[in-house]
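A.B. asks: Just need the structure, nothing else, for what follows:
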Amino acid sequence: MNSQTQNQVTIRTATEEDMTWVNNQYLSIGFKLSDFERELIAIAEVNGEQAGLGRLQYIDKGSAELGGMYVHYAFRGLGVAGRIVDHLVKNAAGYQKIYCLPFAHLQAFYQKFGFAPEQELTKVPRVVLEKHNWCNSSYAHKTLLFSLTRDI
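C.D. replies: Below is the predicted model of the structure:
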């Protein structure tokens, strides 16, 4: 993208009609496919072109996991990922606790949104702990366990 071009970034919540596109993106990068009924999915568009996505996955009453963050290479550096995270956190109605498993090199990025290292591991849902362990045994980059506690 030409840096002198004014880019209009918009974020919207995915509809059921978007699910083929959403899951094709996740399929192309080896991520778990989305389940529309159990997730809040955000789609970023730059100048009307689909540029990236992210999601909040339901864990249990009151908690979710932020993940599935992906921005197409052509749109990186435009603040798209930050806009997706901001949209998801602001629209996380009913979730008091949001977990996030970022790669260590993305720590500062997630901290800008209020995420911090989880201190109470005994209270973390088993599914999040298992995914955290899986990530650290499967990826070359270290994965952190962050959370954000919200007033609801």
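A.B. asks: For the rest of this, base every contact and every neighbour count on C-alpha atoms.
C.D. replies: OK.
A.B. asks: Distance from stretch 85-99 to the middle of the chain?
C.D. replies: Taking CA atoms, centre = their mean, to the nearest Å, one finds stretch 85-99 lying 10 Å from the centre of the chain it belongs to.
A.B. asks: and for comparison, fold this next one:
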Amino acid sequence: MSIKRVTPTELVWVNQQYERIGFQPSTLDHEVIAIVMSQDHFAGVGRLVKLNEHEAELGGIYILDKFRGQSLAHEVVSFLVEESKRLGLKTVYCIPFEELQHFYKKFGFHEFDISAPAVDSKILTKYHWCLETYDKNVLLLKLSHD
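C.D. replies: Below is the predicted model:
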């Protein structure tokens, strides 16, 4: 297993995966995108989307079916959480499906009052889009780096 940041050439593969599962496409403009490799094959992907200078959204975590059960999602999220610290971000939001709440709590994500005035409007828009788009319930979680 290895994990690395995506290059422009690999972005095509990333967006093909996201298109297959109904996720929004990625760009390298304001995103850190990670690919996890297993046995020299692309096995999964995740991203950290900068909302502003101090905040980002962690999302797009997807492991291909044949590579599941190898803790690769854990590796992707760990990598991106460390990247968020390295970038000096103060807050990282995540909008997971409800059944993944316990997984994200392992990394320090927690539920919070979404009516708080400090919540970035882009993340609220995305959260409402997810609620309307997906058949499963989603949560809005937050990780703070102090």
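A.B. asks: What value does the TM-score take for this pair?
C.D. replies: TM-score of the superposed chains, computed with TM-score structural alignment, normalised by the length of structure 2, equals 0.93; 143 aligned residues with a CA RMSD of 1.2 Å.
A.B. asks: now the helices for structure 1?
C.D. replies: In structure 1, the segments counted as helices under DSSP state H are 19-29, 80-90, 107-111, 126-138.
A.B. asks: Identify whichever of those lies nearest to I98 of structure 1.
C.D. replies: helix 80-90 (8.3 Å; CA to CA).
A.B. asks: mean shift between the closest one and structure 2?
C.D. replies: Helix 80-90 of structure 1 differs from its equivalent in structure 2 by a mean of 0.3 Å after superposition (mean CA distance after the TM-score superposition for structure 1).
A.B. asks: Which stretch of structure 2 lines up against that helix?
C.D. replies: Aligned by TM-score structural alignment, helix 80-90 of structure 1 corresponds to residues 72-82 of structure 2.
A.B. asks: for stretch 130-144 of structure 1, same thing?
C.D. replies: Residues 125-139 of structure 2 are matched to stretch 130-144 of structure 1 when aligned by TM-score structural alignment.
A.B. asks: And for stretch 54-69 of structure 1?
C.D. replies: By TM-score structural alignment, stretch 54-69 of structure 1 lines up with residues 46-61 in structure 2.
A.B. asks: To S63 of structure 1, which of the helices of structure 1 lies closest?
C.D. replies: Closest approach to S63 of structure 1 among the helices of structure 1 (CA to CA): helix 126-138, 10.5 Å.
A.B. asks: Give me the contact list for the closest one.
C.D. replies: 59, 65, 99, 101, 142-145 (CA atoms under 8 Å, 6 or more residues apart in numbering).
A.B. asks: Could you turn the buried ones of those into a ChimeraX selection?
C.D. replies: Entered in ChimeraX, the line below selects the buried ones among the contacts of helix 126-138 of structure 1, by 16 or more other CA atoms under 10 Å:
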select :59,65,99,101,143,144,145
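A.B. asks: Contact partners for A34 of structure 2?
C.D. replies: 3-6, 45-47, 76, 79-80.
A.B. asks: Give the aligned equivalent of P117 of structure 1 in structure 2.
C.D. replies: With TM-score structural alignment as the criterion, P117 of structure 1 matches E111.
A.B. asks: Many thanks, we can stop here.
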